[in-house]
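# test case, fold it:
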Amino acid sequence: MVILQNKWWFLLINVVFSIVFFLLIAPIYNLYHFINSVFYVSYFYLMAALLLFVIKGKFFDAFTYSLRRFQNRMMKDQDLMDEWKTKKLPSEWVRPSVLKALFFQGAVLSFGMIVLLAYFYML
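As a prediction, the model looks like this:
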């Protein structure tokens, strides 16, 4: 797991994954389809990071809290050991290190894609 903690090794793994994805999916091996494969990988990371950013911003906490409260009131056989007030909310599950890592991977891969797009349109 040390490889995944180092952001540069993880970036190298993502570039290799983009190349493998390109080789498996592309109908024609050219720069256009390679840019598309980098797009798919980079925007997967950016969308996951944005979702975690929204969760970390406590957007879903009130909804989760109210559903737990509603469930507690409607249950006929309540478990007294189950404290719905003290359970972790979704914003408490997101670790900032994971959020930073996903943003970094998505941003660097997107920057690489933009550089490749600039090269592609200069040809």
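# contacts and neighbour counts: CA atoms only from here.
Will do.
# am I right that residue 58 is in contact with residue 91?
Yes. Between residue 58 and residue 91 there is a contact under CA atoms under 8 Å: 5.3 Å.
# neighbour count: these two, which is higher?
Using other CA atoms under 10 Å, the more surrounded residue of residue 58 and residue 91 is residue 91, with 17 against 14.
# helix or strand for residue 51, which one?
Following DSSP states H and E, one finds residue 51 within helix 31-56.
# can you pull the contacts of residue 91?
Applying CA atoms under 8 Å, 6 or more residues apart in numbering, we find residue 91 in contact with 55, 56, 57, 58, 60, 61.
# now the other sequence, so there's something to compare against:
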Amino acid sequence: MLKNKWFLFLFNLLLSLILYLIIADEYNLLHYINILFYIGFIYALIFMIQYTMKGGFFDGITFGFRRFHHNLFNRDDYLEEWREKPLPSEKVQPSVYHLIIFQSVSLILVLVLLLIIYYFILH
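Below you'll find the predicted structure:
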């Protein structure tokens, strides 16, 4: 798992560099910082969604919709399989959750470091 985290981190940095070389009109540090922000923002957004799911926010809503769907279509299913389906908080895998946390925090730290370099040293 430790190797996967660092490999994915290096892959994200390489991806941001490739996108920088393809998209940027002129090559300066500010454009690279912007592209790195977009990639880090995607990871931070995925982390926040998983954190909300892990906390059980959507469990009650999901259970209510399943119960409503079951009552609305009034099936003669007495097993009530809808109660045994996993809730969204049970679907969050801890290994993926920790990987996303590591990626979002590390990309944000690199972003802050580059911003410090840009504003205090180069600008």
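# TM between them?
The TM-score (TM-score structural alignment, normalised by the length of the first structure) is 0.90; 121 aligned residues with a CA RMSD of 1.8 Å.
# returning to what we had before: what residues sit buried inside the helix holding residue 51 of the first structure?
For helix 31-56 of the first structure, a neighbour-count test (16 or more other CA atoms under 10 Å) marks 33-39, 41-43, 45-46, 49, 52-53, 55-56 as buried.
# quick one: what's aligned to residue 36 of the second structure in the first structure?
For residue 36 of the second structure, the aligned position in the first structure is residue 38, judged by TM-score structural alignment.
# and its match, how far from residue 16 of the first structure?
Remark: distance between residue 38 of the first structure and residue 16 of the first structure (CA to CA, to the nearest Å) = 10 Å.
# cool, residue 28 of the first structure as well?
Using CA to CA, we find residue 28 of the first structure at a distance of 18 Å from residue 16 of the first structure.
# next: residue 24 of the first structure.
For residue 24 of the first structure, the distance to residue 16 of the first structure equals 12 Å [CA to CA].
# those two - which one has more neighbours?
residue 16 (12 against 9).
# spatially central residue in the first structure, please.
The first structure has residue 48 as the residue nearest its centroid, 2.3 Å off, counting by CA atoms, centre = their mean.
# let's verify the nearest residue to that one once chain neighbours are set aside: helix, strand, or coil?
Using CA to CA, 6 or more residues apart in numbering and skipping the chain neighbours, the partner closest in space to residue 48 of the first structure is residue 102 (7.3 Å). Here residue 102 of the first structure takes the helix state, with states given by DSSP: H, G, I helix; E, B strand; the rest coil.
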